[in-house]
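Student: curious how this folds, go ahead:
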Amino acid sequence: MISAEQLLEQWARTVDDVEHGYALTYEDYLNDLDVRRALDDAPLPYDARERLAALDARFQEVTFPSGECVWGVENEEAEGWDRIAHWYYWRLPTHPGPAFHDE
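Tutor: Coordinates of the predicted model:
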């Protein structure tokens, strides 16, 4: 099982990737957002929650709102996600690479 700290490190790498132009595929991006979702339920100490908030702010700066859940309406409804609580599922990278659009 992956630890909360490992999840936080994975999210930090994703934020770095998005800041520098997300070079991976759309499917990879969805998986990276699932890491962020897992952090919602992870038992993080206060300092880790502060770090997560800073990473989220950076992520929001280099993404833009999508018209719908990036996983699609069916998954949104099946999982019970909403635009406020699961805001990251409604964001797309400002500078995706070619592989992102090839999928």
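Student: contacts, neighbours, all on C-alpha from now
Tutor: OK.
Student: residue nearest the middle of the chain, spatially speaking?
Tutor: Among the residues of the chain, residue 33 comes closest to the average C-alpha position under CA atoms, centre = their mean, at 3.1 Å.
Student: where does that one sit, in terms of helix or strand?
Tutor: Here residue 33 sits within helix 26-41, counting by DSSP states H and E.
Student: ok, residues contacting that helix?
Tutor: 4, 7-8, 10-11, 14, 70-71, 86, 88-89, 99-101, 103 (CA atoms under 8 Å, 6 or more residues apart in numbering).
Student: residue contacts, residue 43?
Tutor: Going by CA under 8 Å, 6+ apart, residue 43 touches residue 4.
Student: please give the structure of this sequence too, so both can be compared:
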Amino acid sequence: MDPADSHTDEIALSAEEFDAVRAALARVTSTGGGAQAHSLLAQWSALVDEVEEGYSWCAPELDNDLSCRNALAKVWPLLPSRVRAIRQPELDCIDVRYRRATIPWPDRPEEGARWWTWRVPRRLDVEAAERRDPDWPLGWEMMPFPRPASVEVVTWQYVPIRPSTKRM
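Tutor: Coordinates of the predicted model:
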């Protein structure tokens, strides 16, 4: 059984746990506690889905997209222990998927604080017109190291959809 499938989207929180979760989220997010811990996990999972399929945005955008994982790292120690225990398998599963879909930066440790920020997607999807040279595609050229051979750059051709000329 997949550990991610063993959780429930909604767990029954006591009033104290609910207040503690809201307070923790208010401290680390700009939503004033309106976000839910599971919605941060859902955002993280959705980003990992995108990285697994082939990330089609630039390096600065990935850095921005990682804000959900950064928020999780900040809020996690502030959550009630029971909430962490229930959600930890889900977070671990998403983290494992991200590690599999990315490679670490050269000469950076694979563990430690904010480890997810020092990784590059294994597959970068770029429009054929955006490819500039045989190394990094447009939006990734600021990387401080040459593109590792294990990072695949997949180009696709944009084909506009033309309206049908058929009359109904």
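Student: could you get me the TM-score between them?
Tutor: A TM-score of 0.75 describes the superposed chains when it is computed by TM-score structural alignment, normalised by the length of the first structure; 90 aligned residues with a CA RMSD of 2.2 Å.
Student: residue range for the helix holding residue 33 of the first structure in the second structure?
Tutor: Mapping helix 26-41 of the first structure onto the second structure (TM-score structural alignment) gives residues 59-74.
Student: helices of the first structure, residue ranges please.
Tutor: Secondary structure of the first structure (DSSP state H): helices at 4-19, 26-41, 46-61, 73-79, 98-102.
Student: okay, buried residues for the third one please.
Tutor: By neighbour count, and taking 16 or more other CA atoms under 10 Å as the criterion, the buried residues in helix 46-61 of the first structure are 49, 52, 55, 56, 58, 59, 60.
Student: now the helix holding residue 33 of the first structure: buried residues?
Tutor: By neighbour count on 16+ other CA under 10 Å, the buried set for helix 26-41 of the first structure is 26, 29, 32, 33, 35, 36, 37, 39.
Student: for residue 54 of the first structure, see how far away the first one is.
Tutor: Here the criterion is CA to CA, to the nearest Å. By it, residue 26 of the first structure lies 24 Å from residue 54 of the first structure.
Student: equivalent analysis for the last one, please.
Tutor: Distance check for residue 39 of the first structure against residue 54 of the first structure: by CA to CA, it reads 14 Å.
Student: that older thread, any idea which of the buried residues of helix 46-61 of the first structure is closest to residue 79 of the first structure?
Tutor: Nearest to residue 79 of the first structure out of the buried residues of helix 46-61 of the first structure is residue 56 (CA to CA; 21.4 Å).
Student: that closest one maps to what in the second structure?
Tutor: Here residue 56 of the first structure is matched to residue 95 in the second structure, going by TM-score structural alignment.
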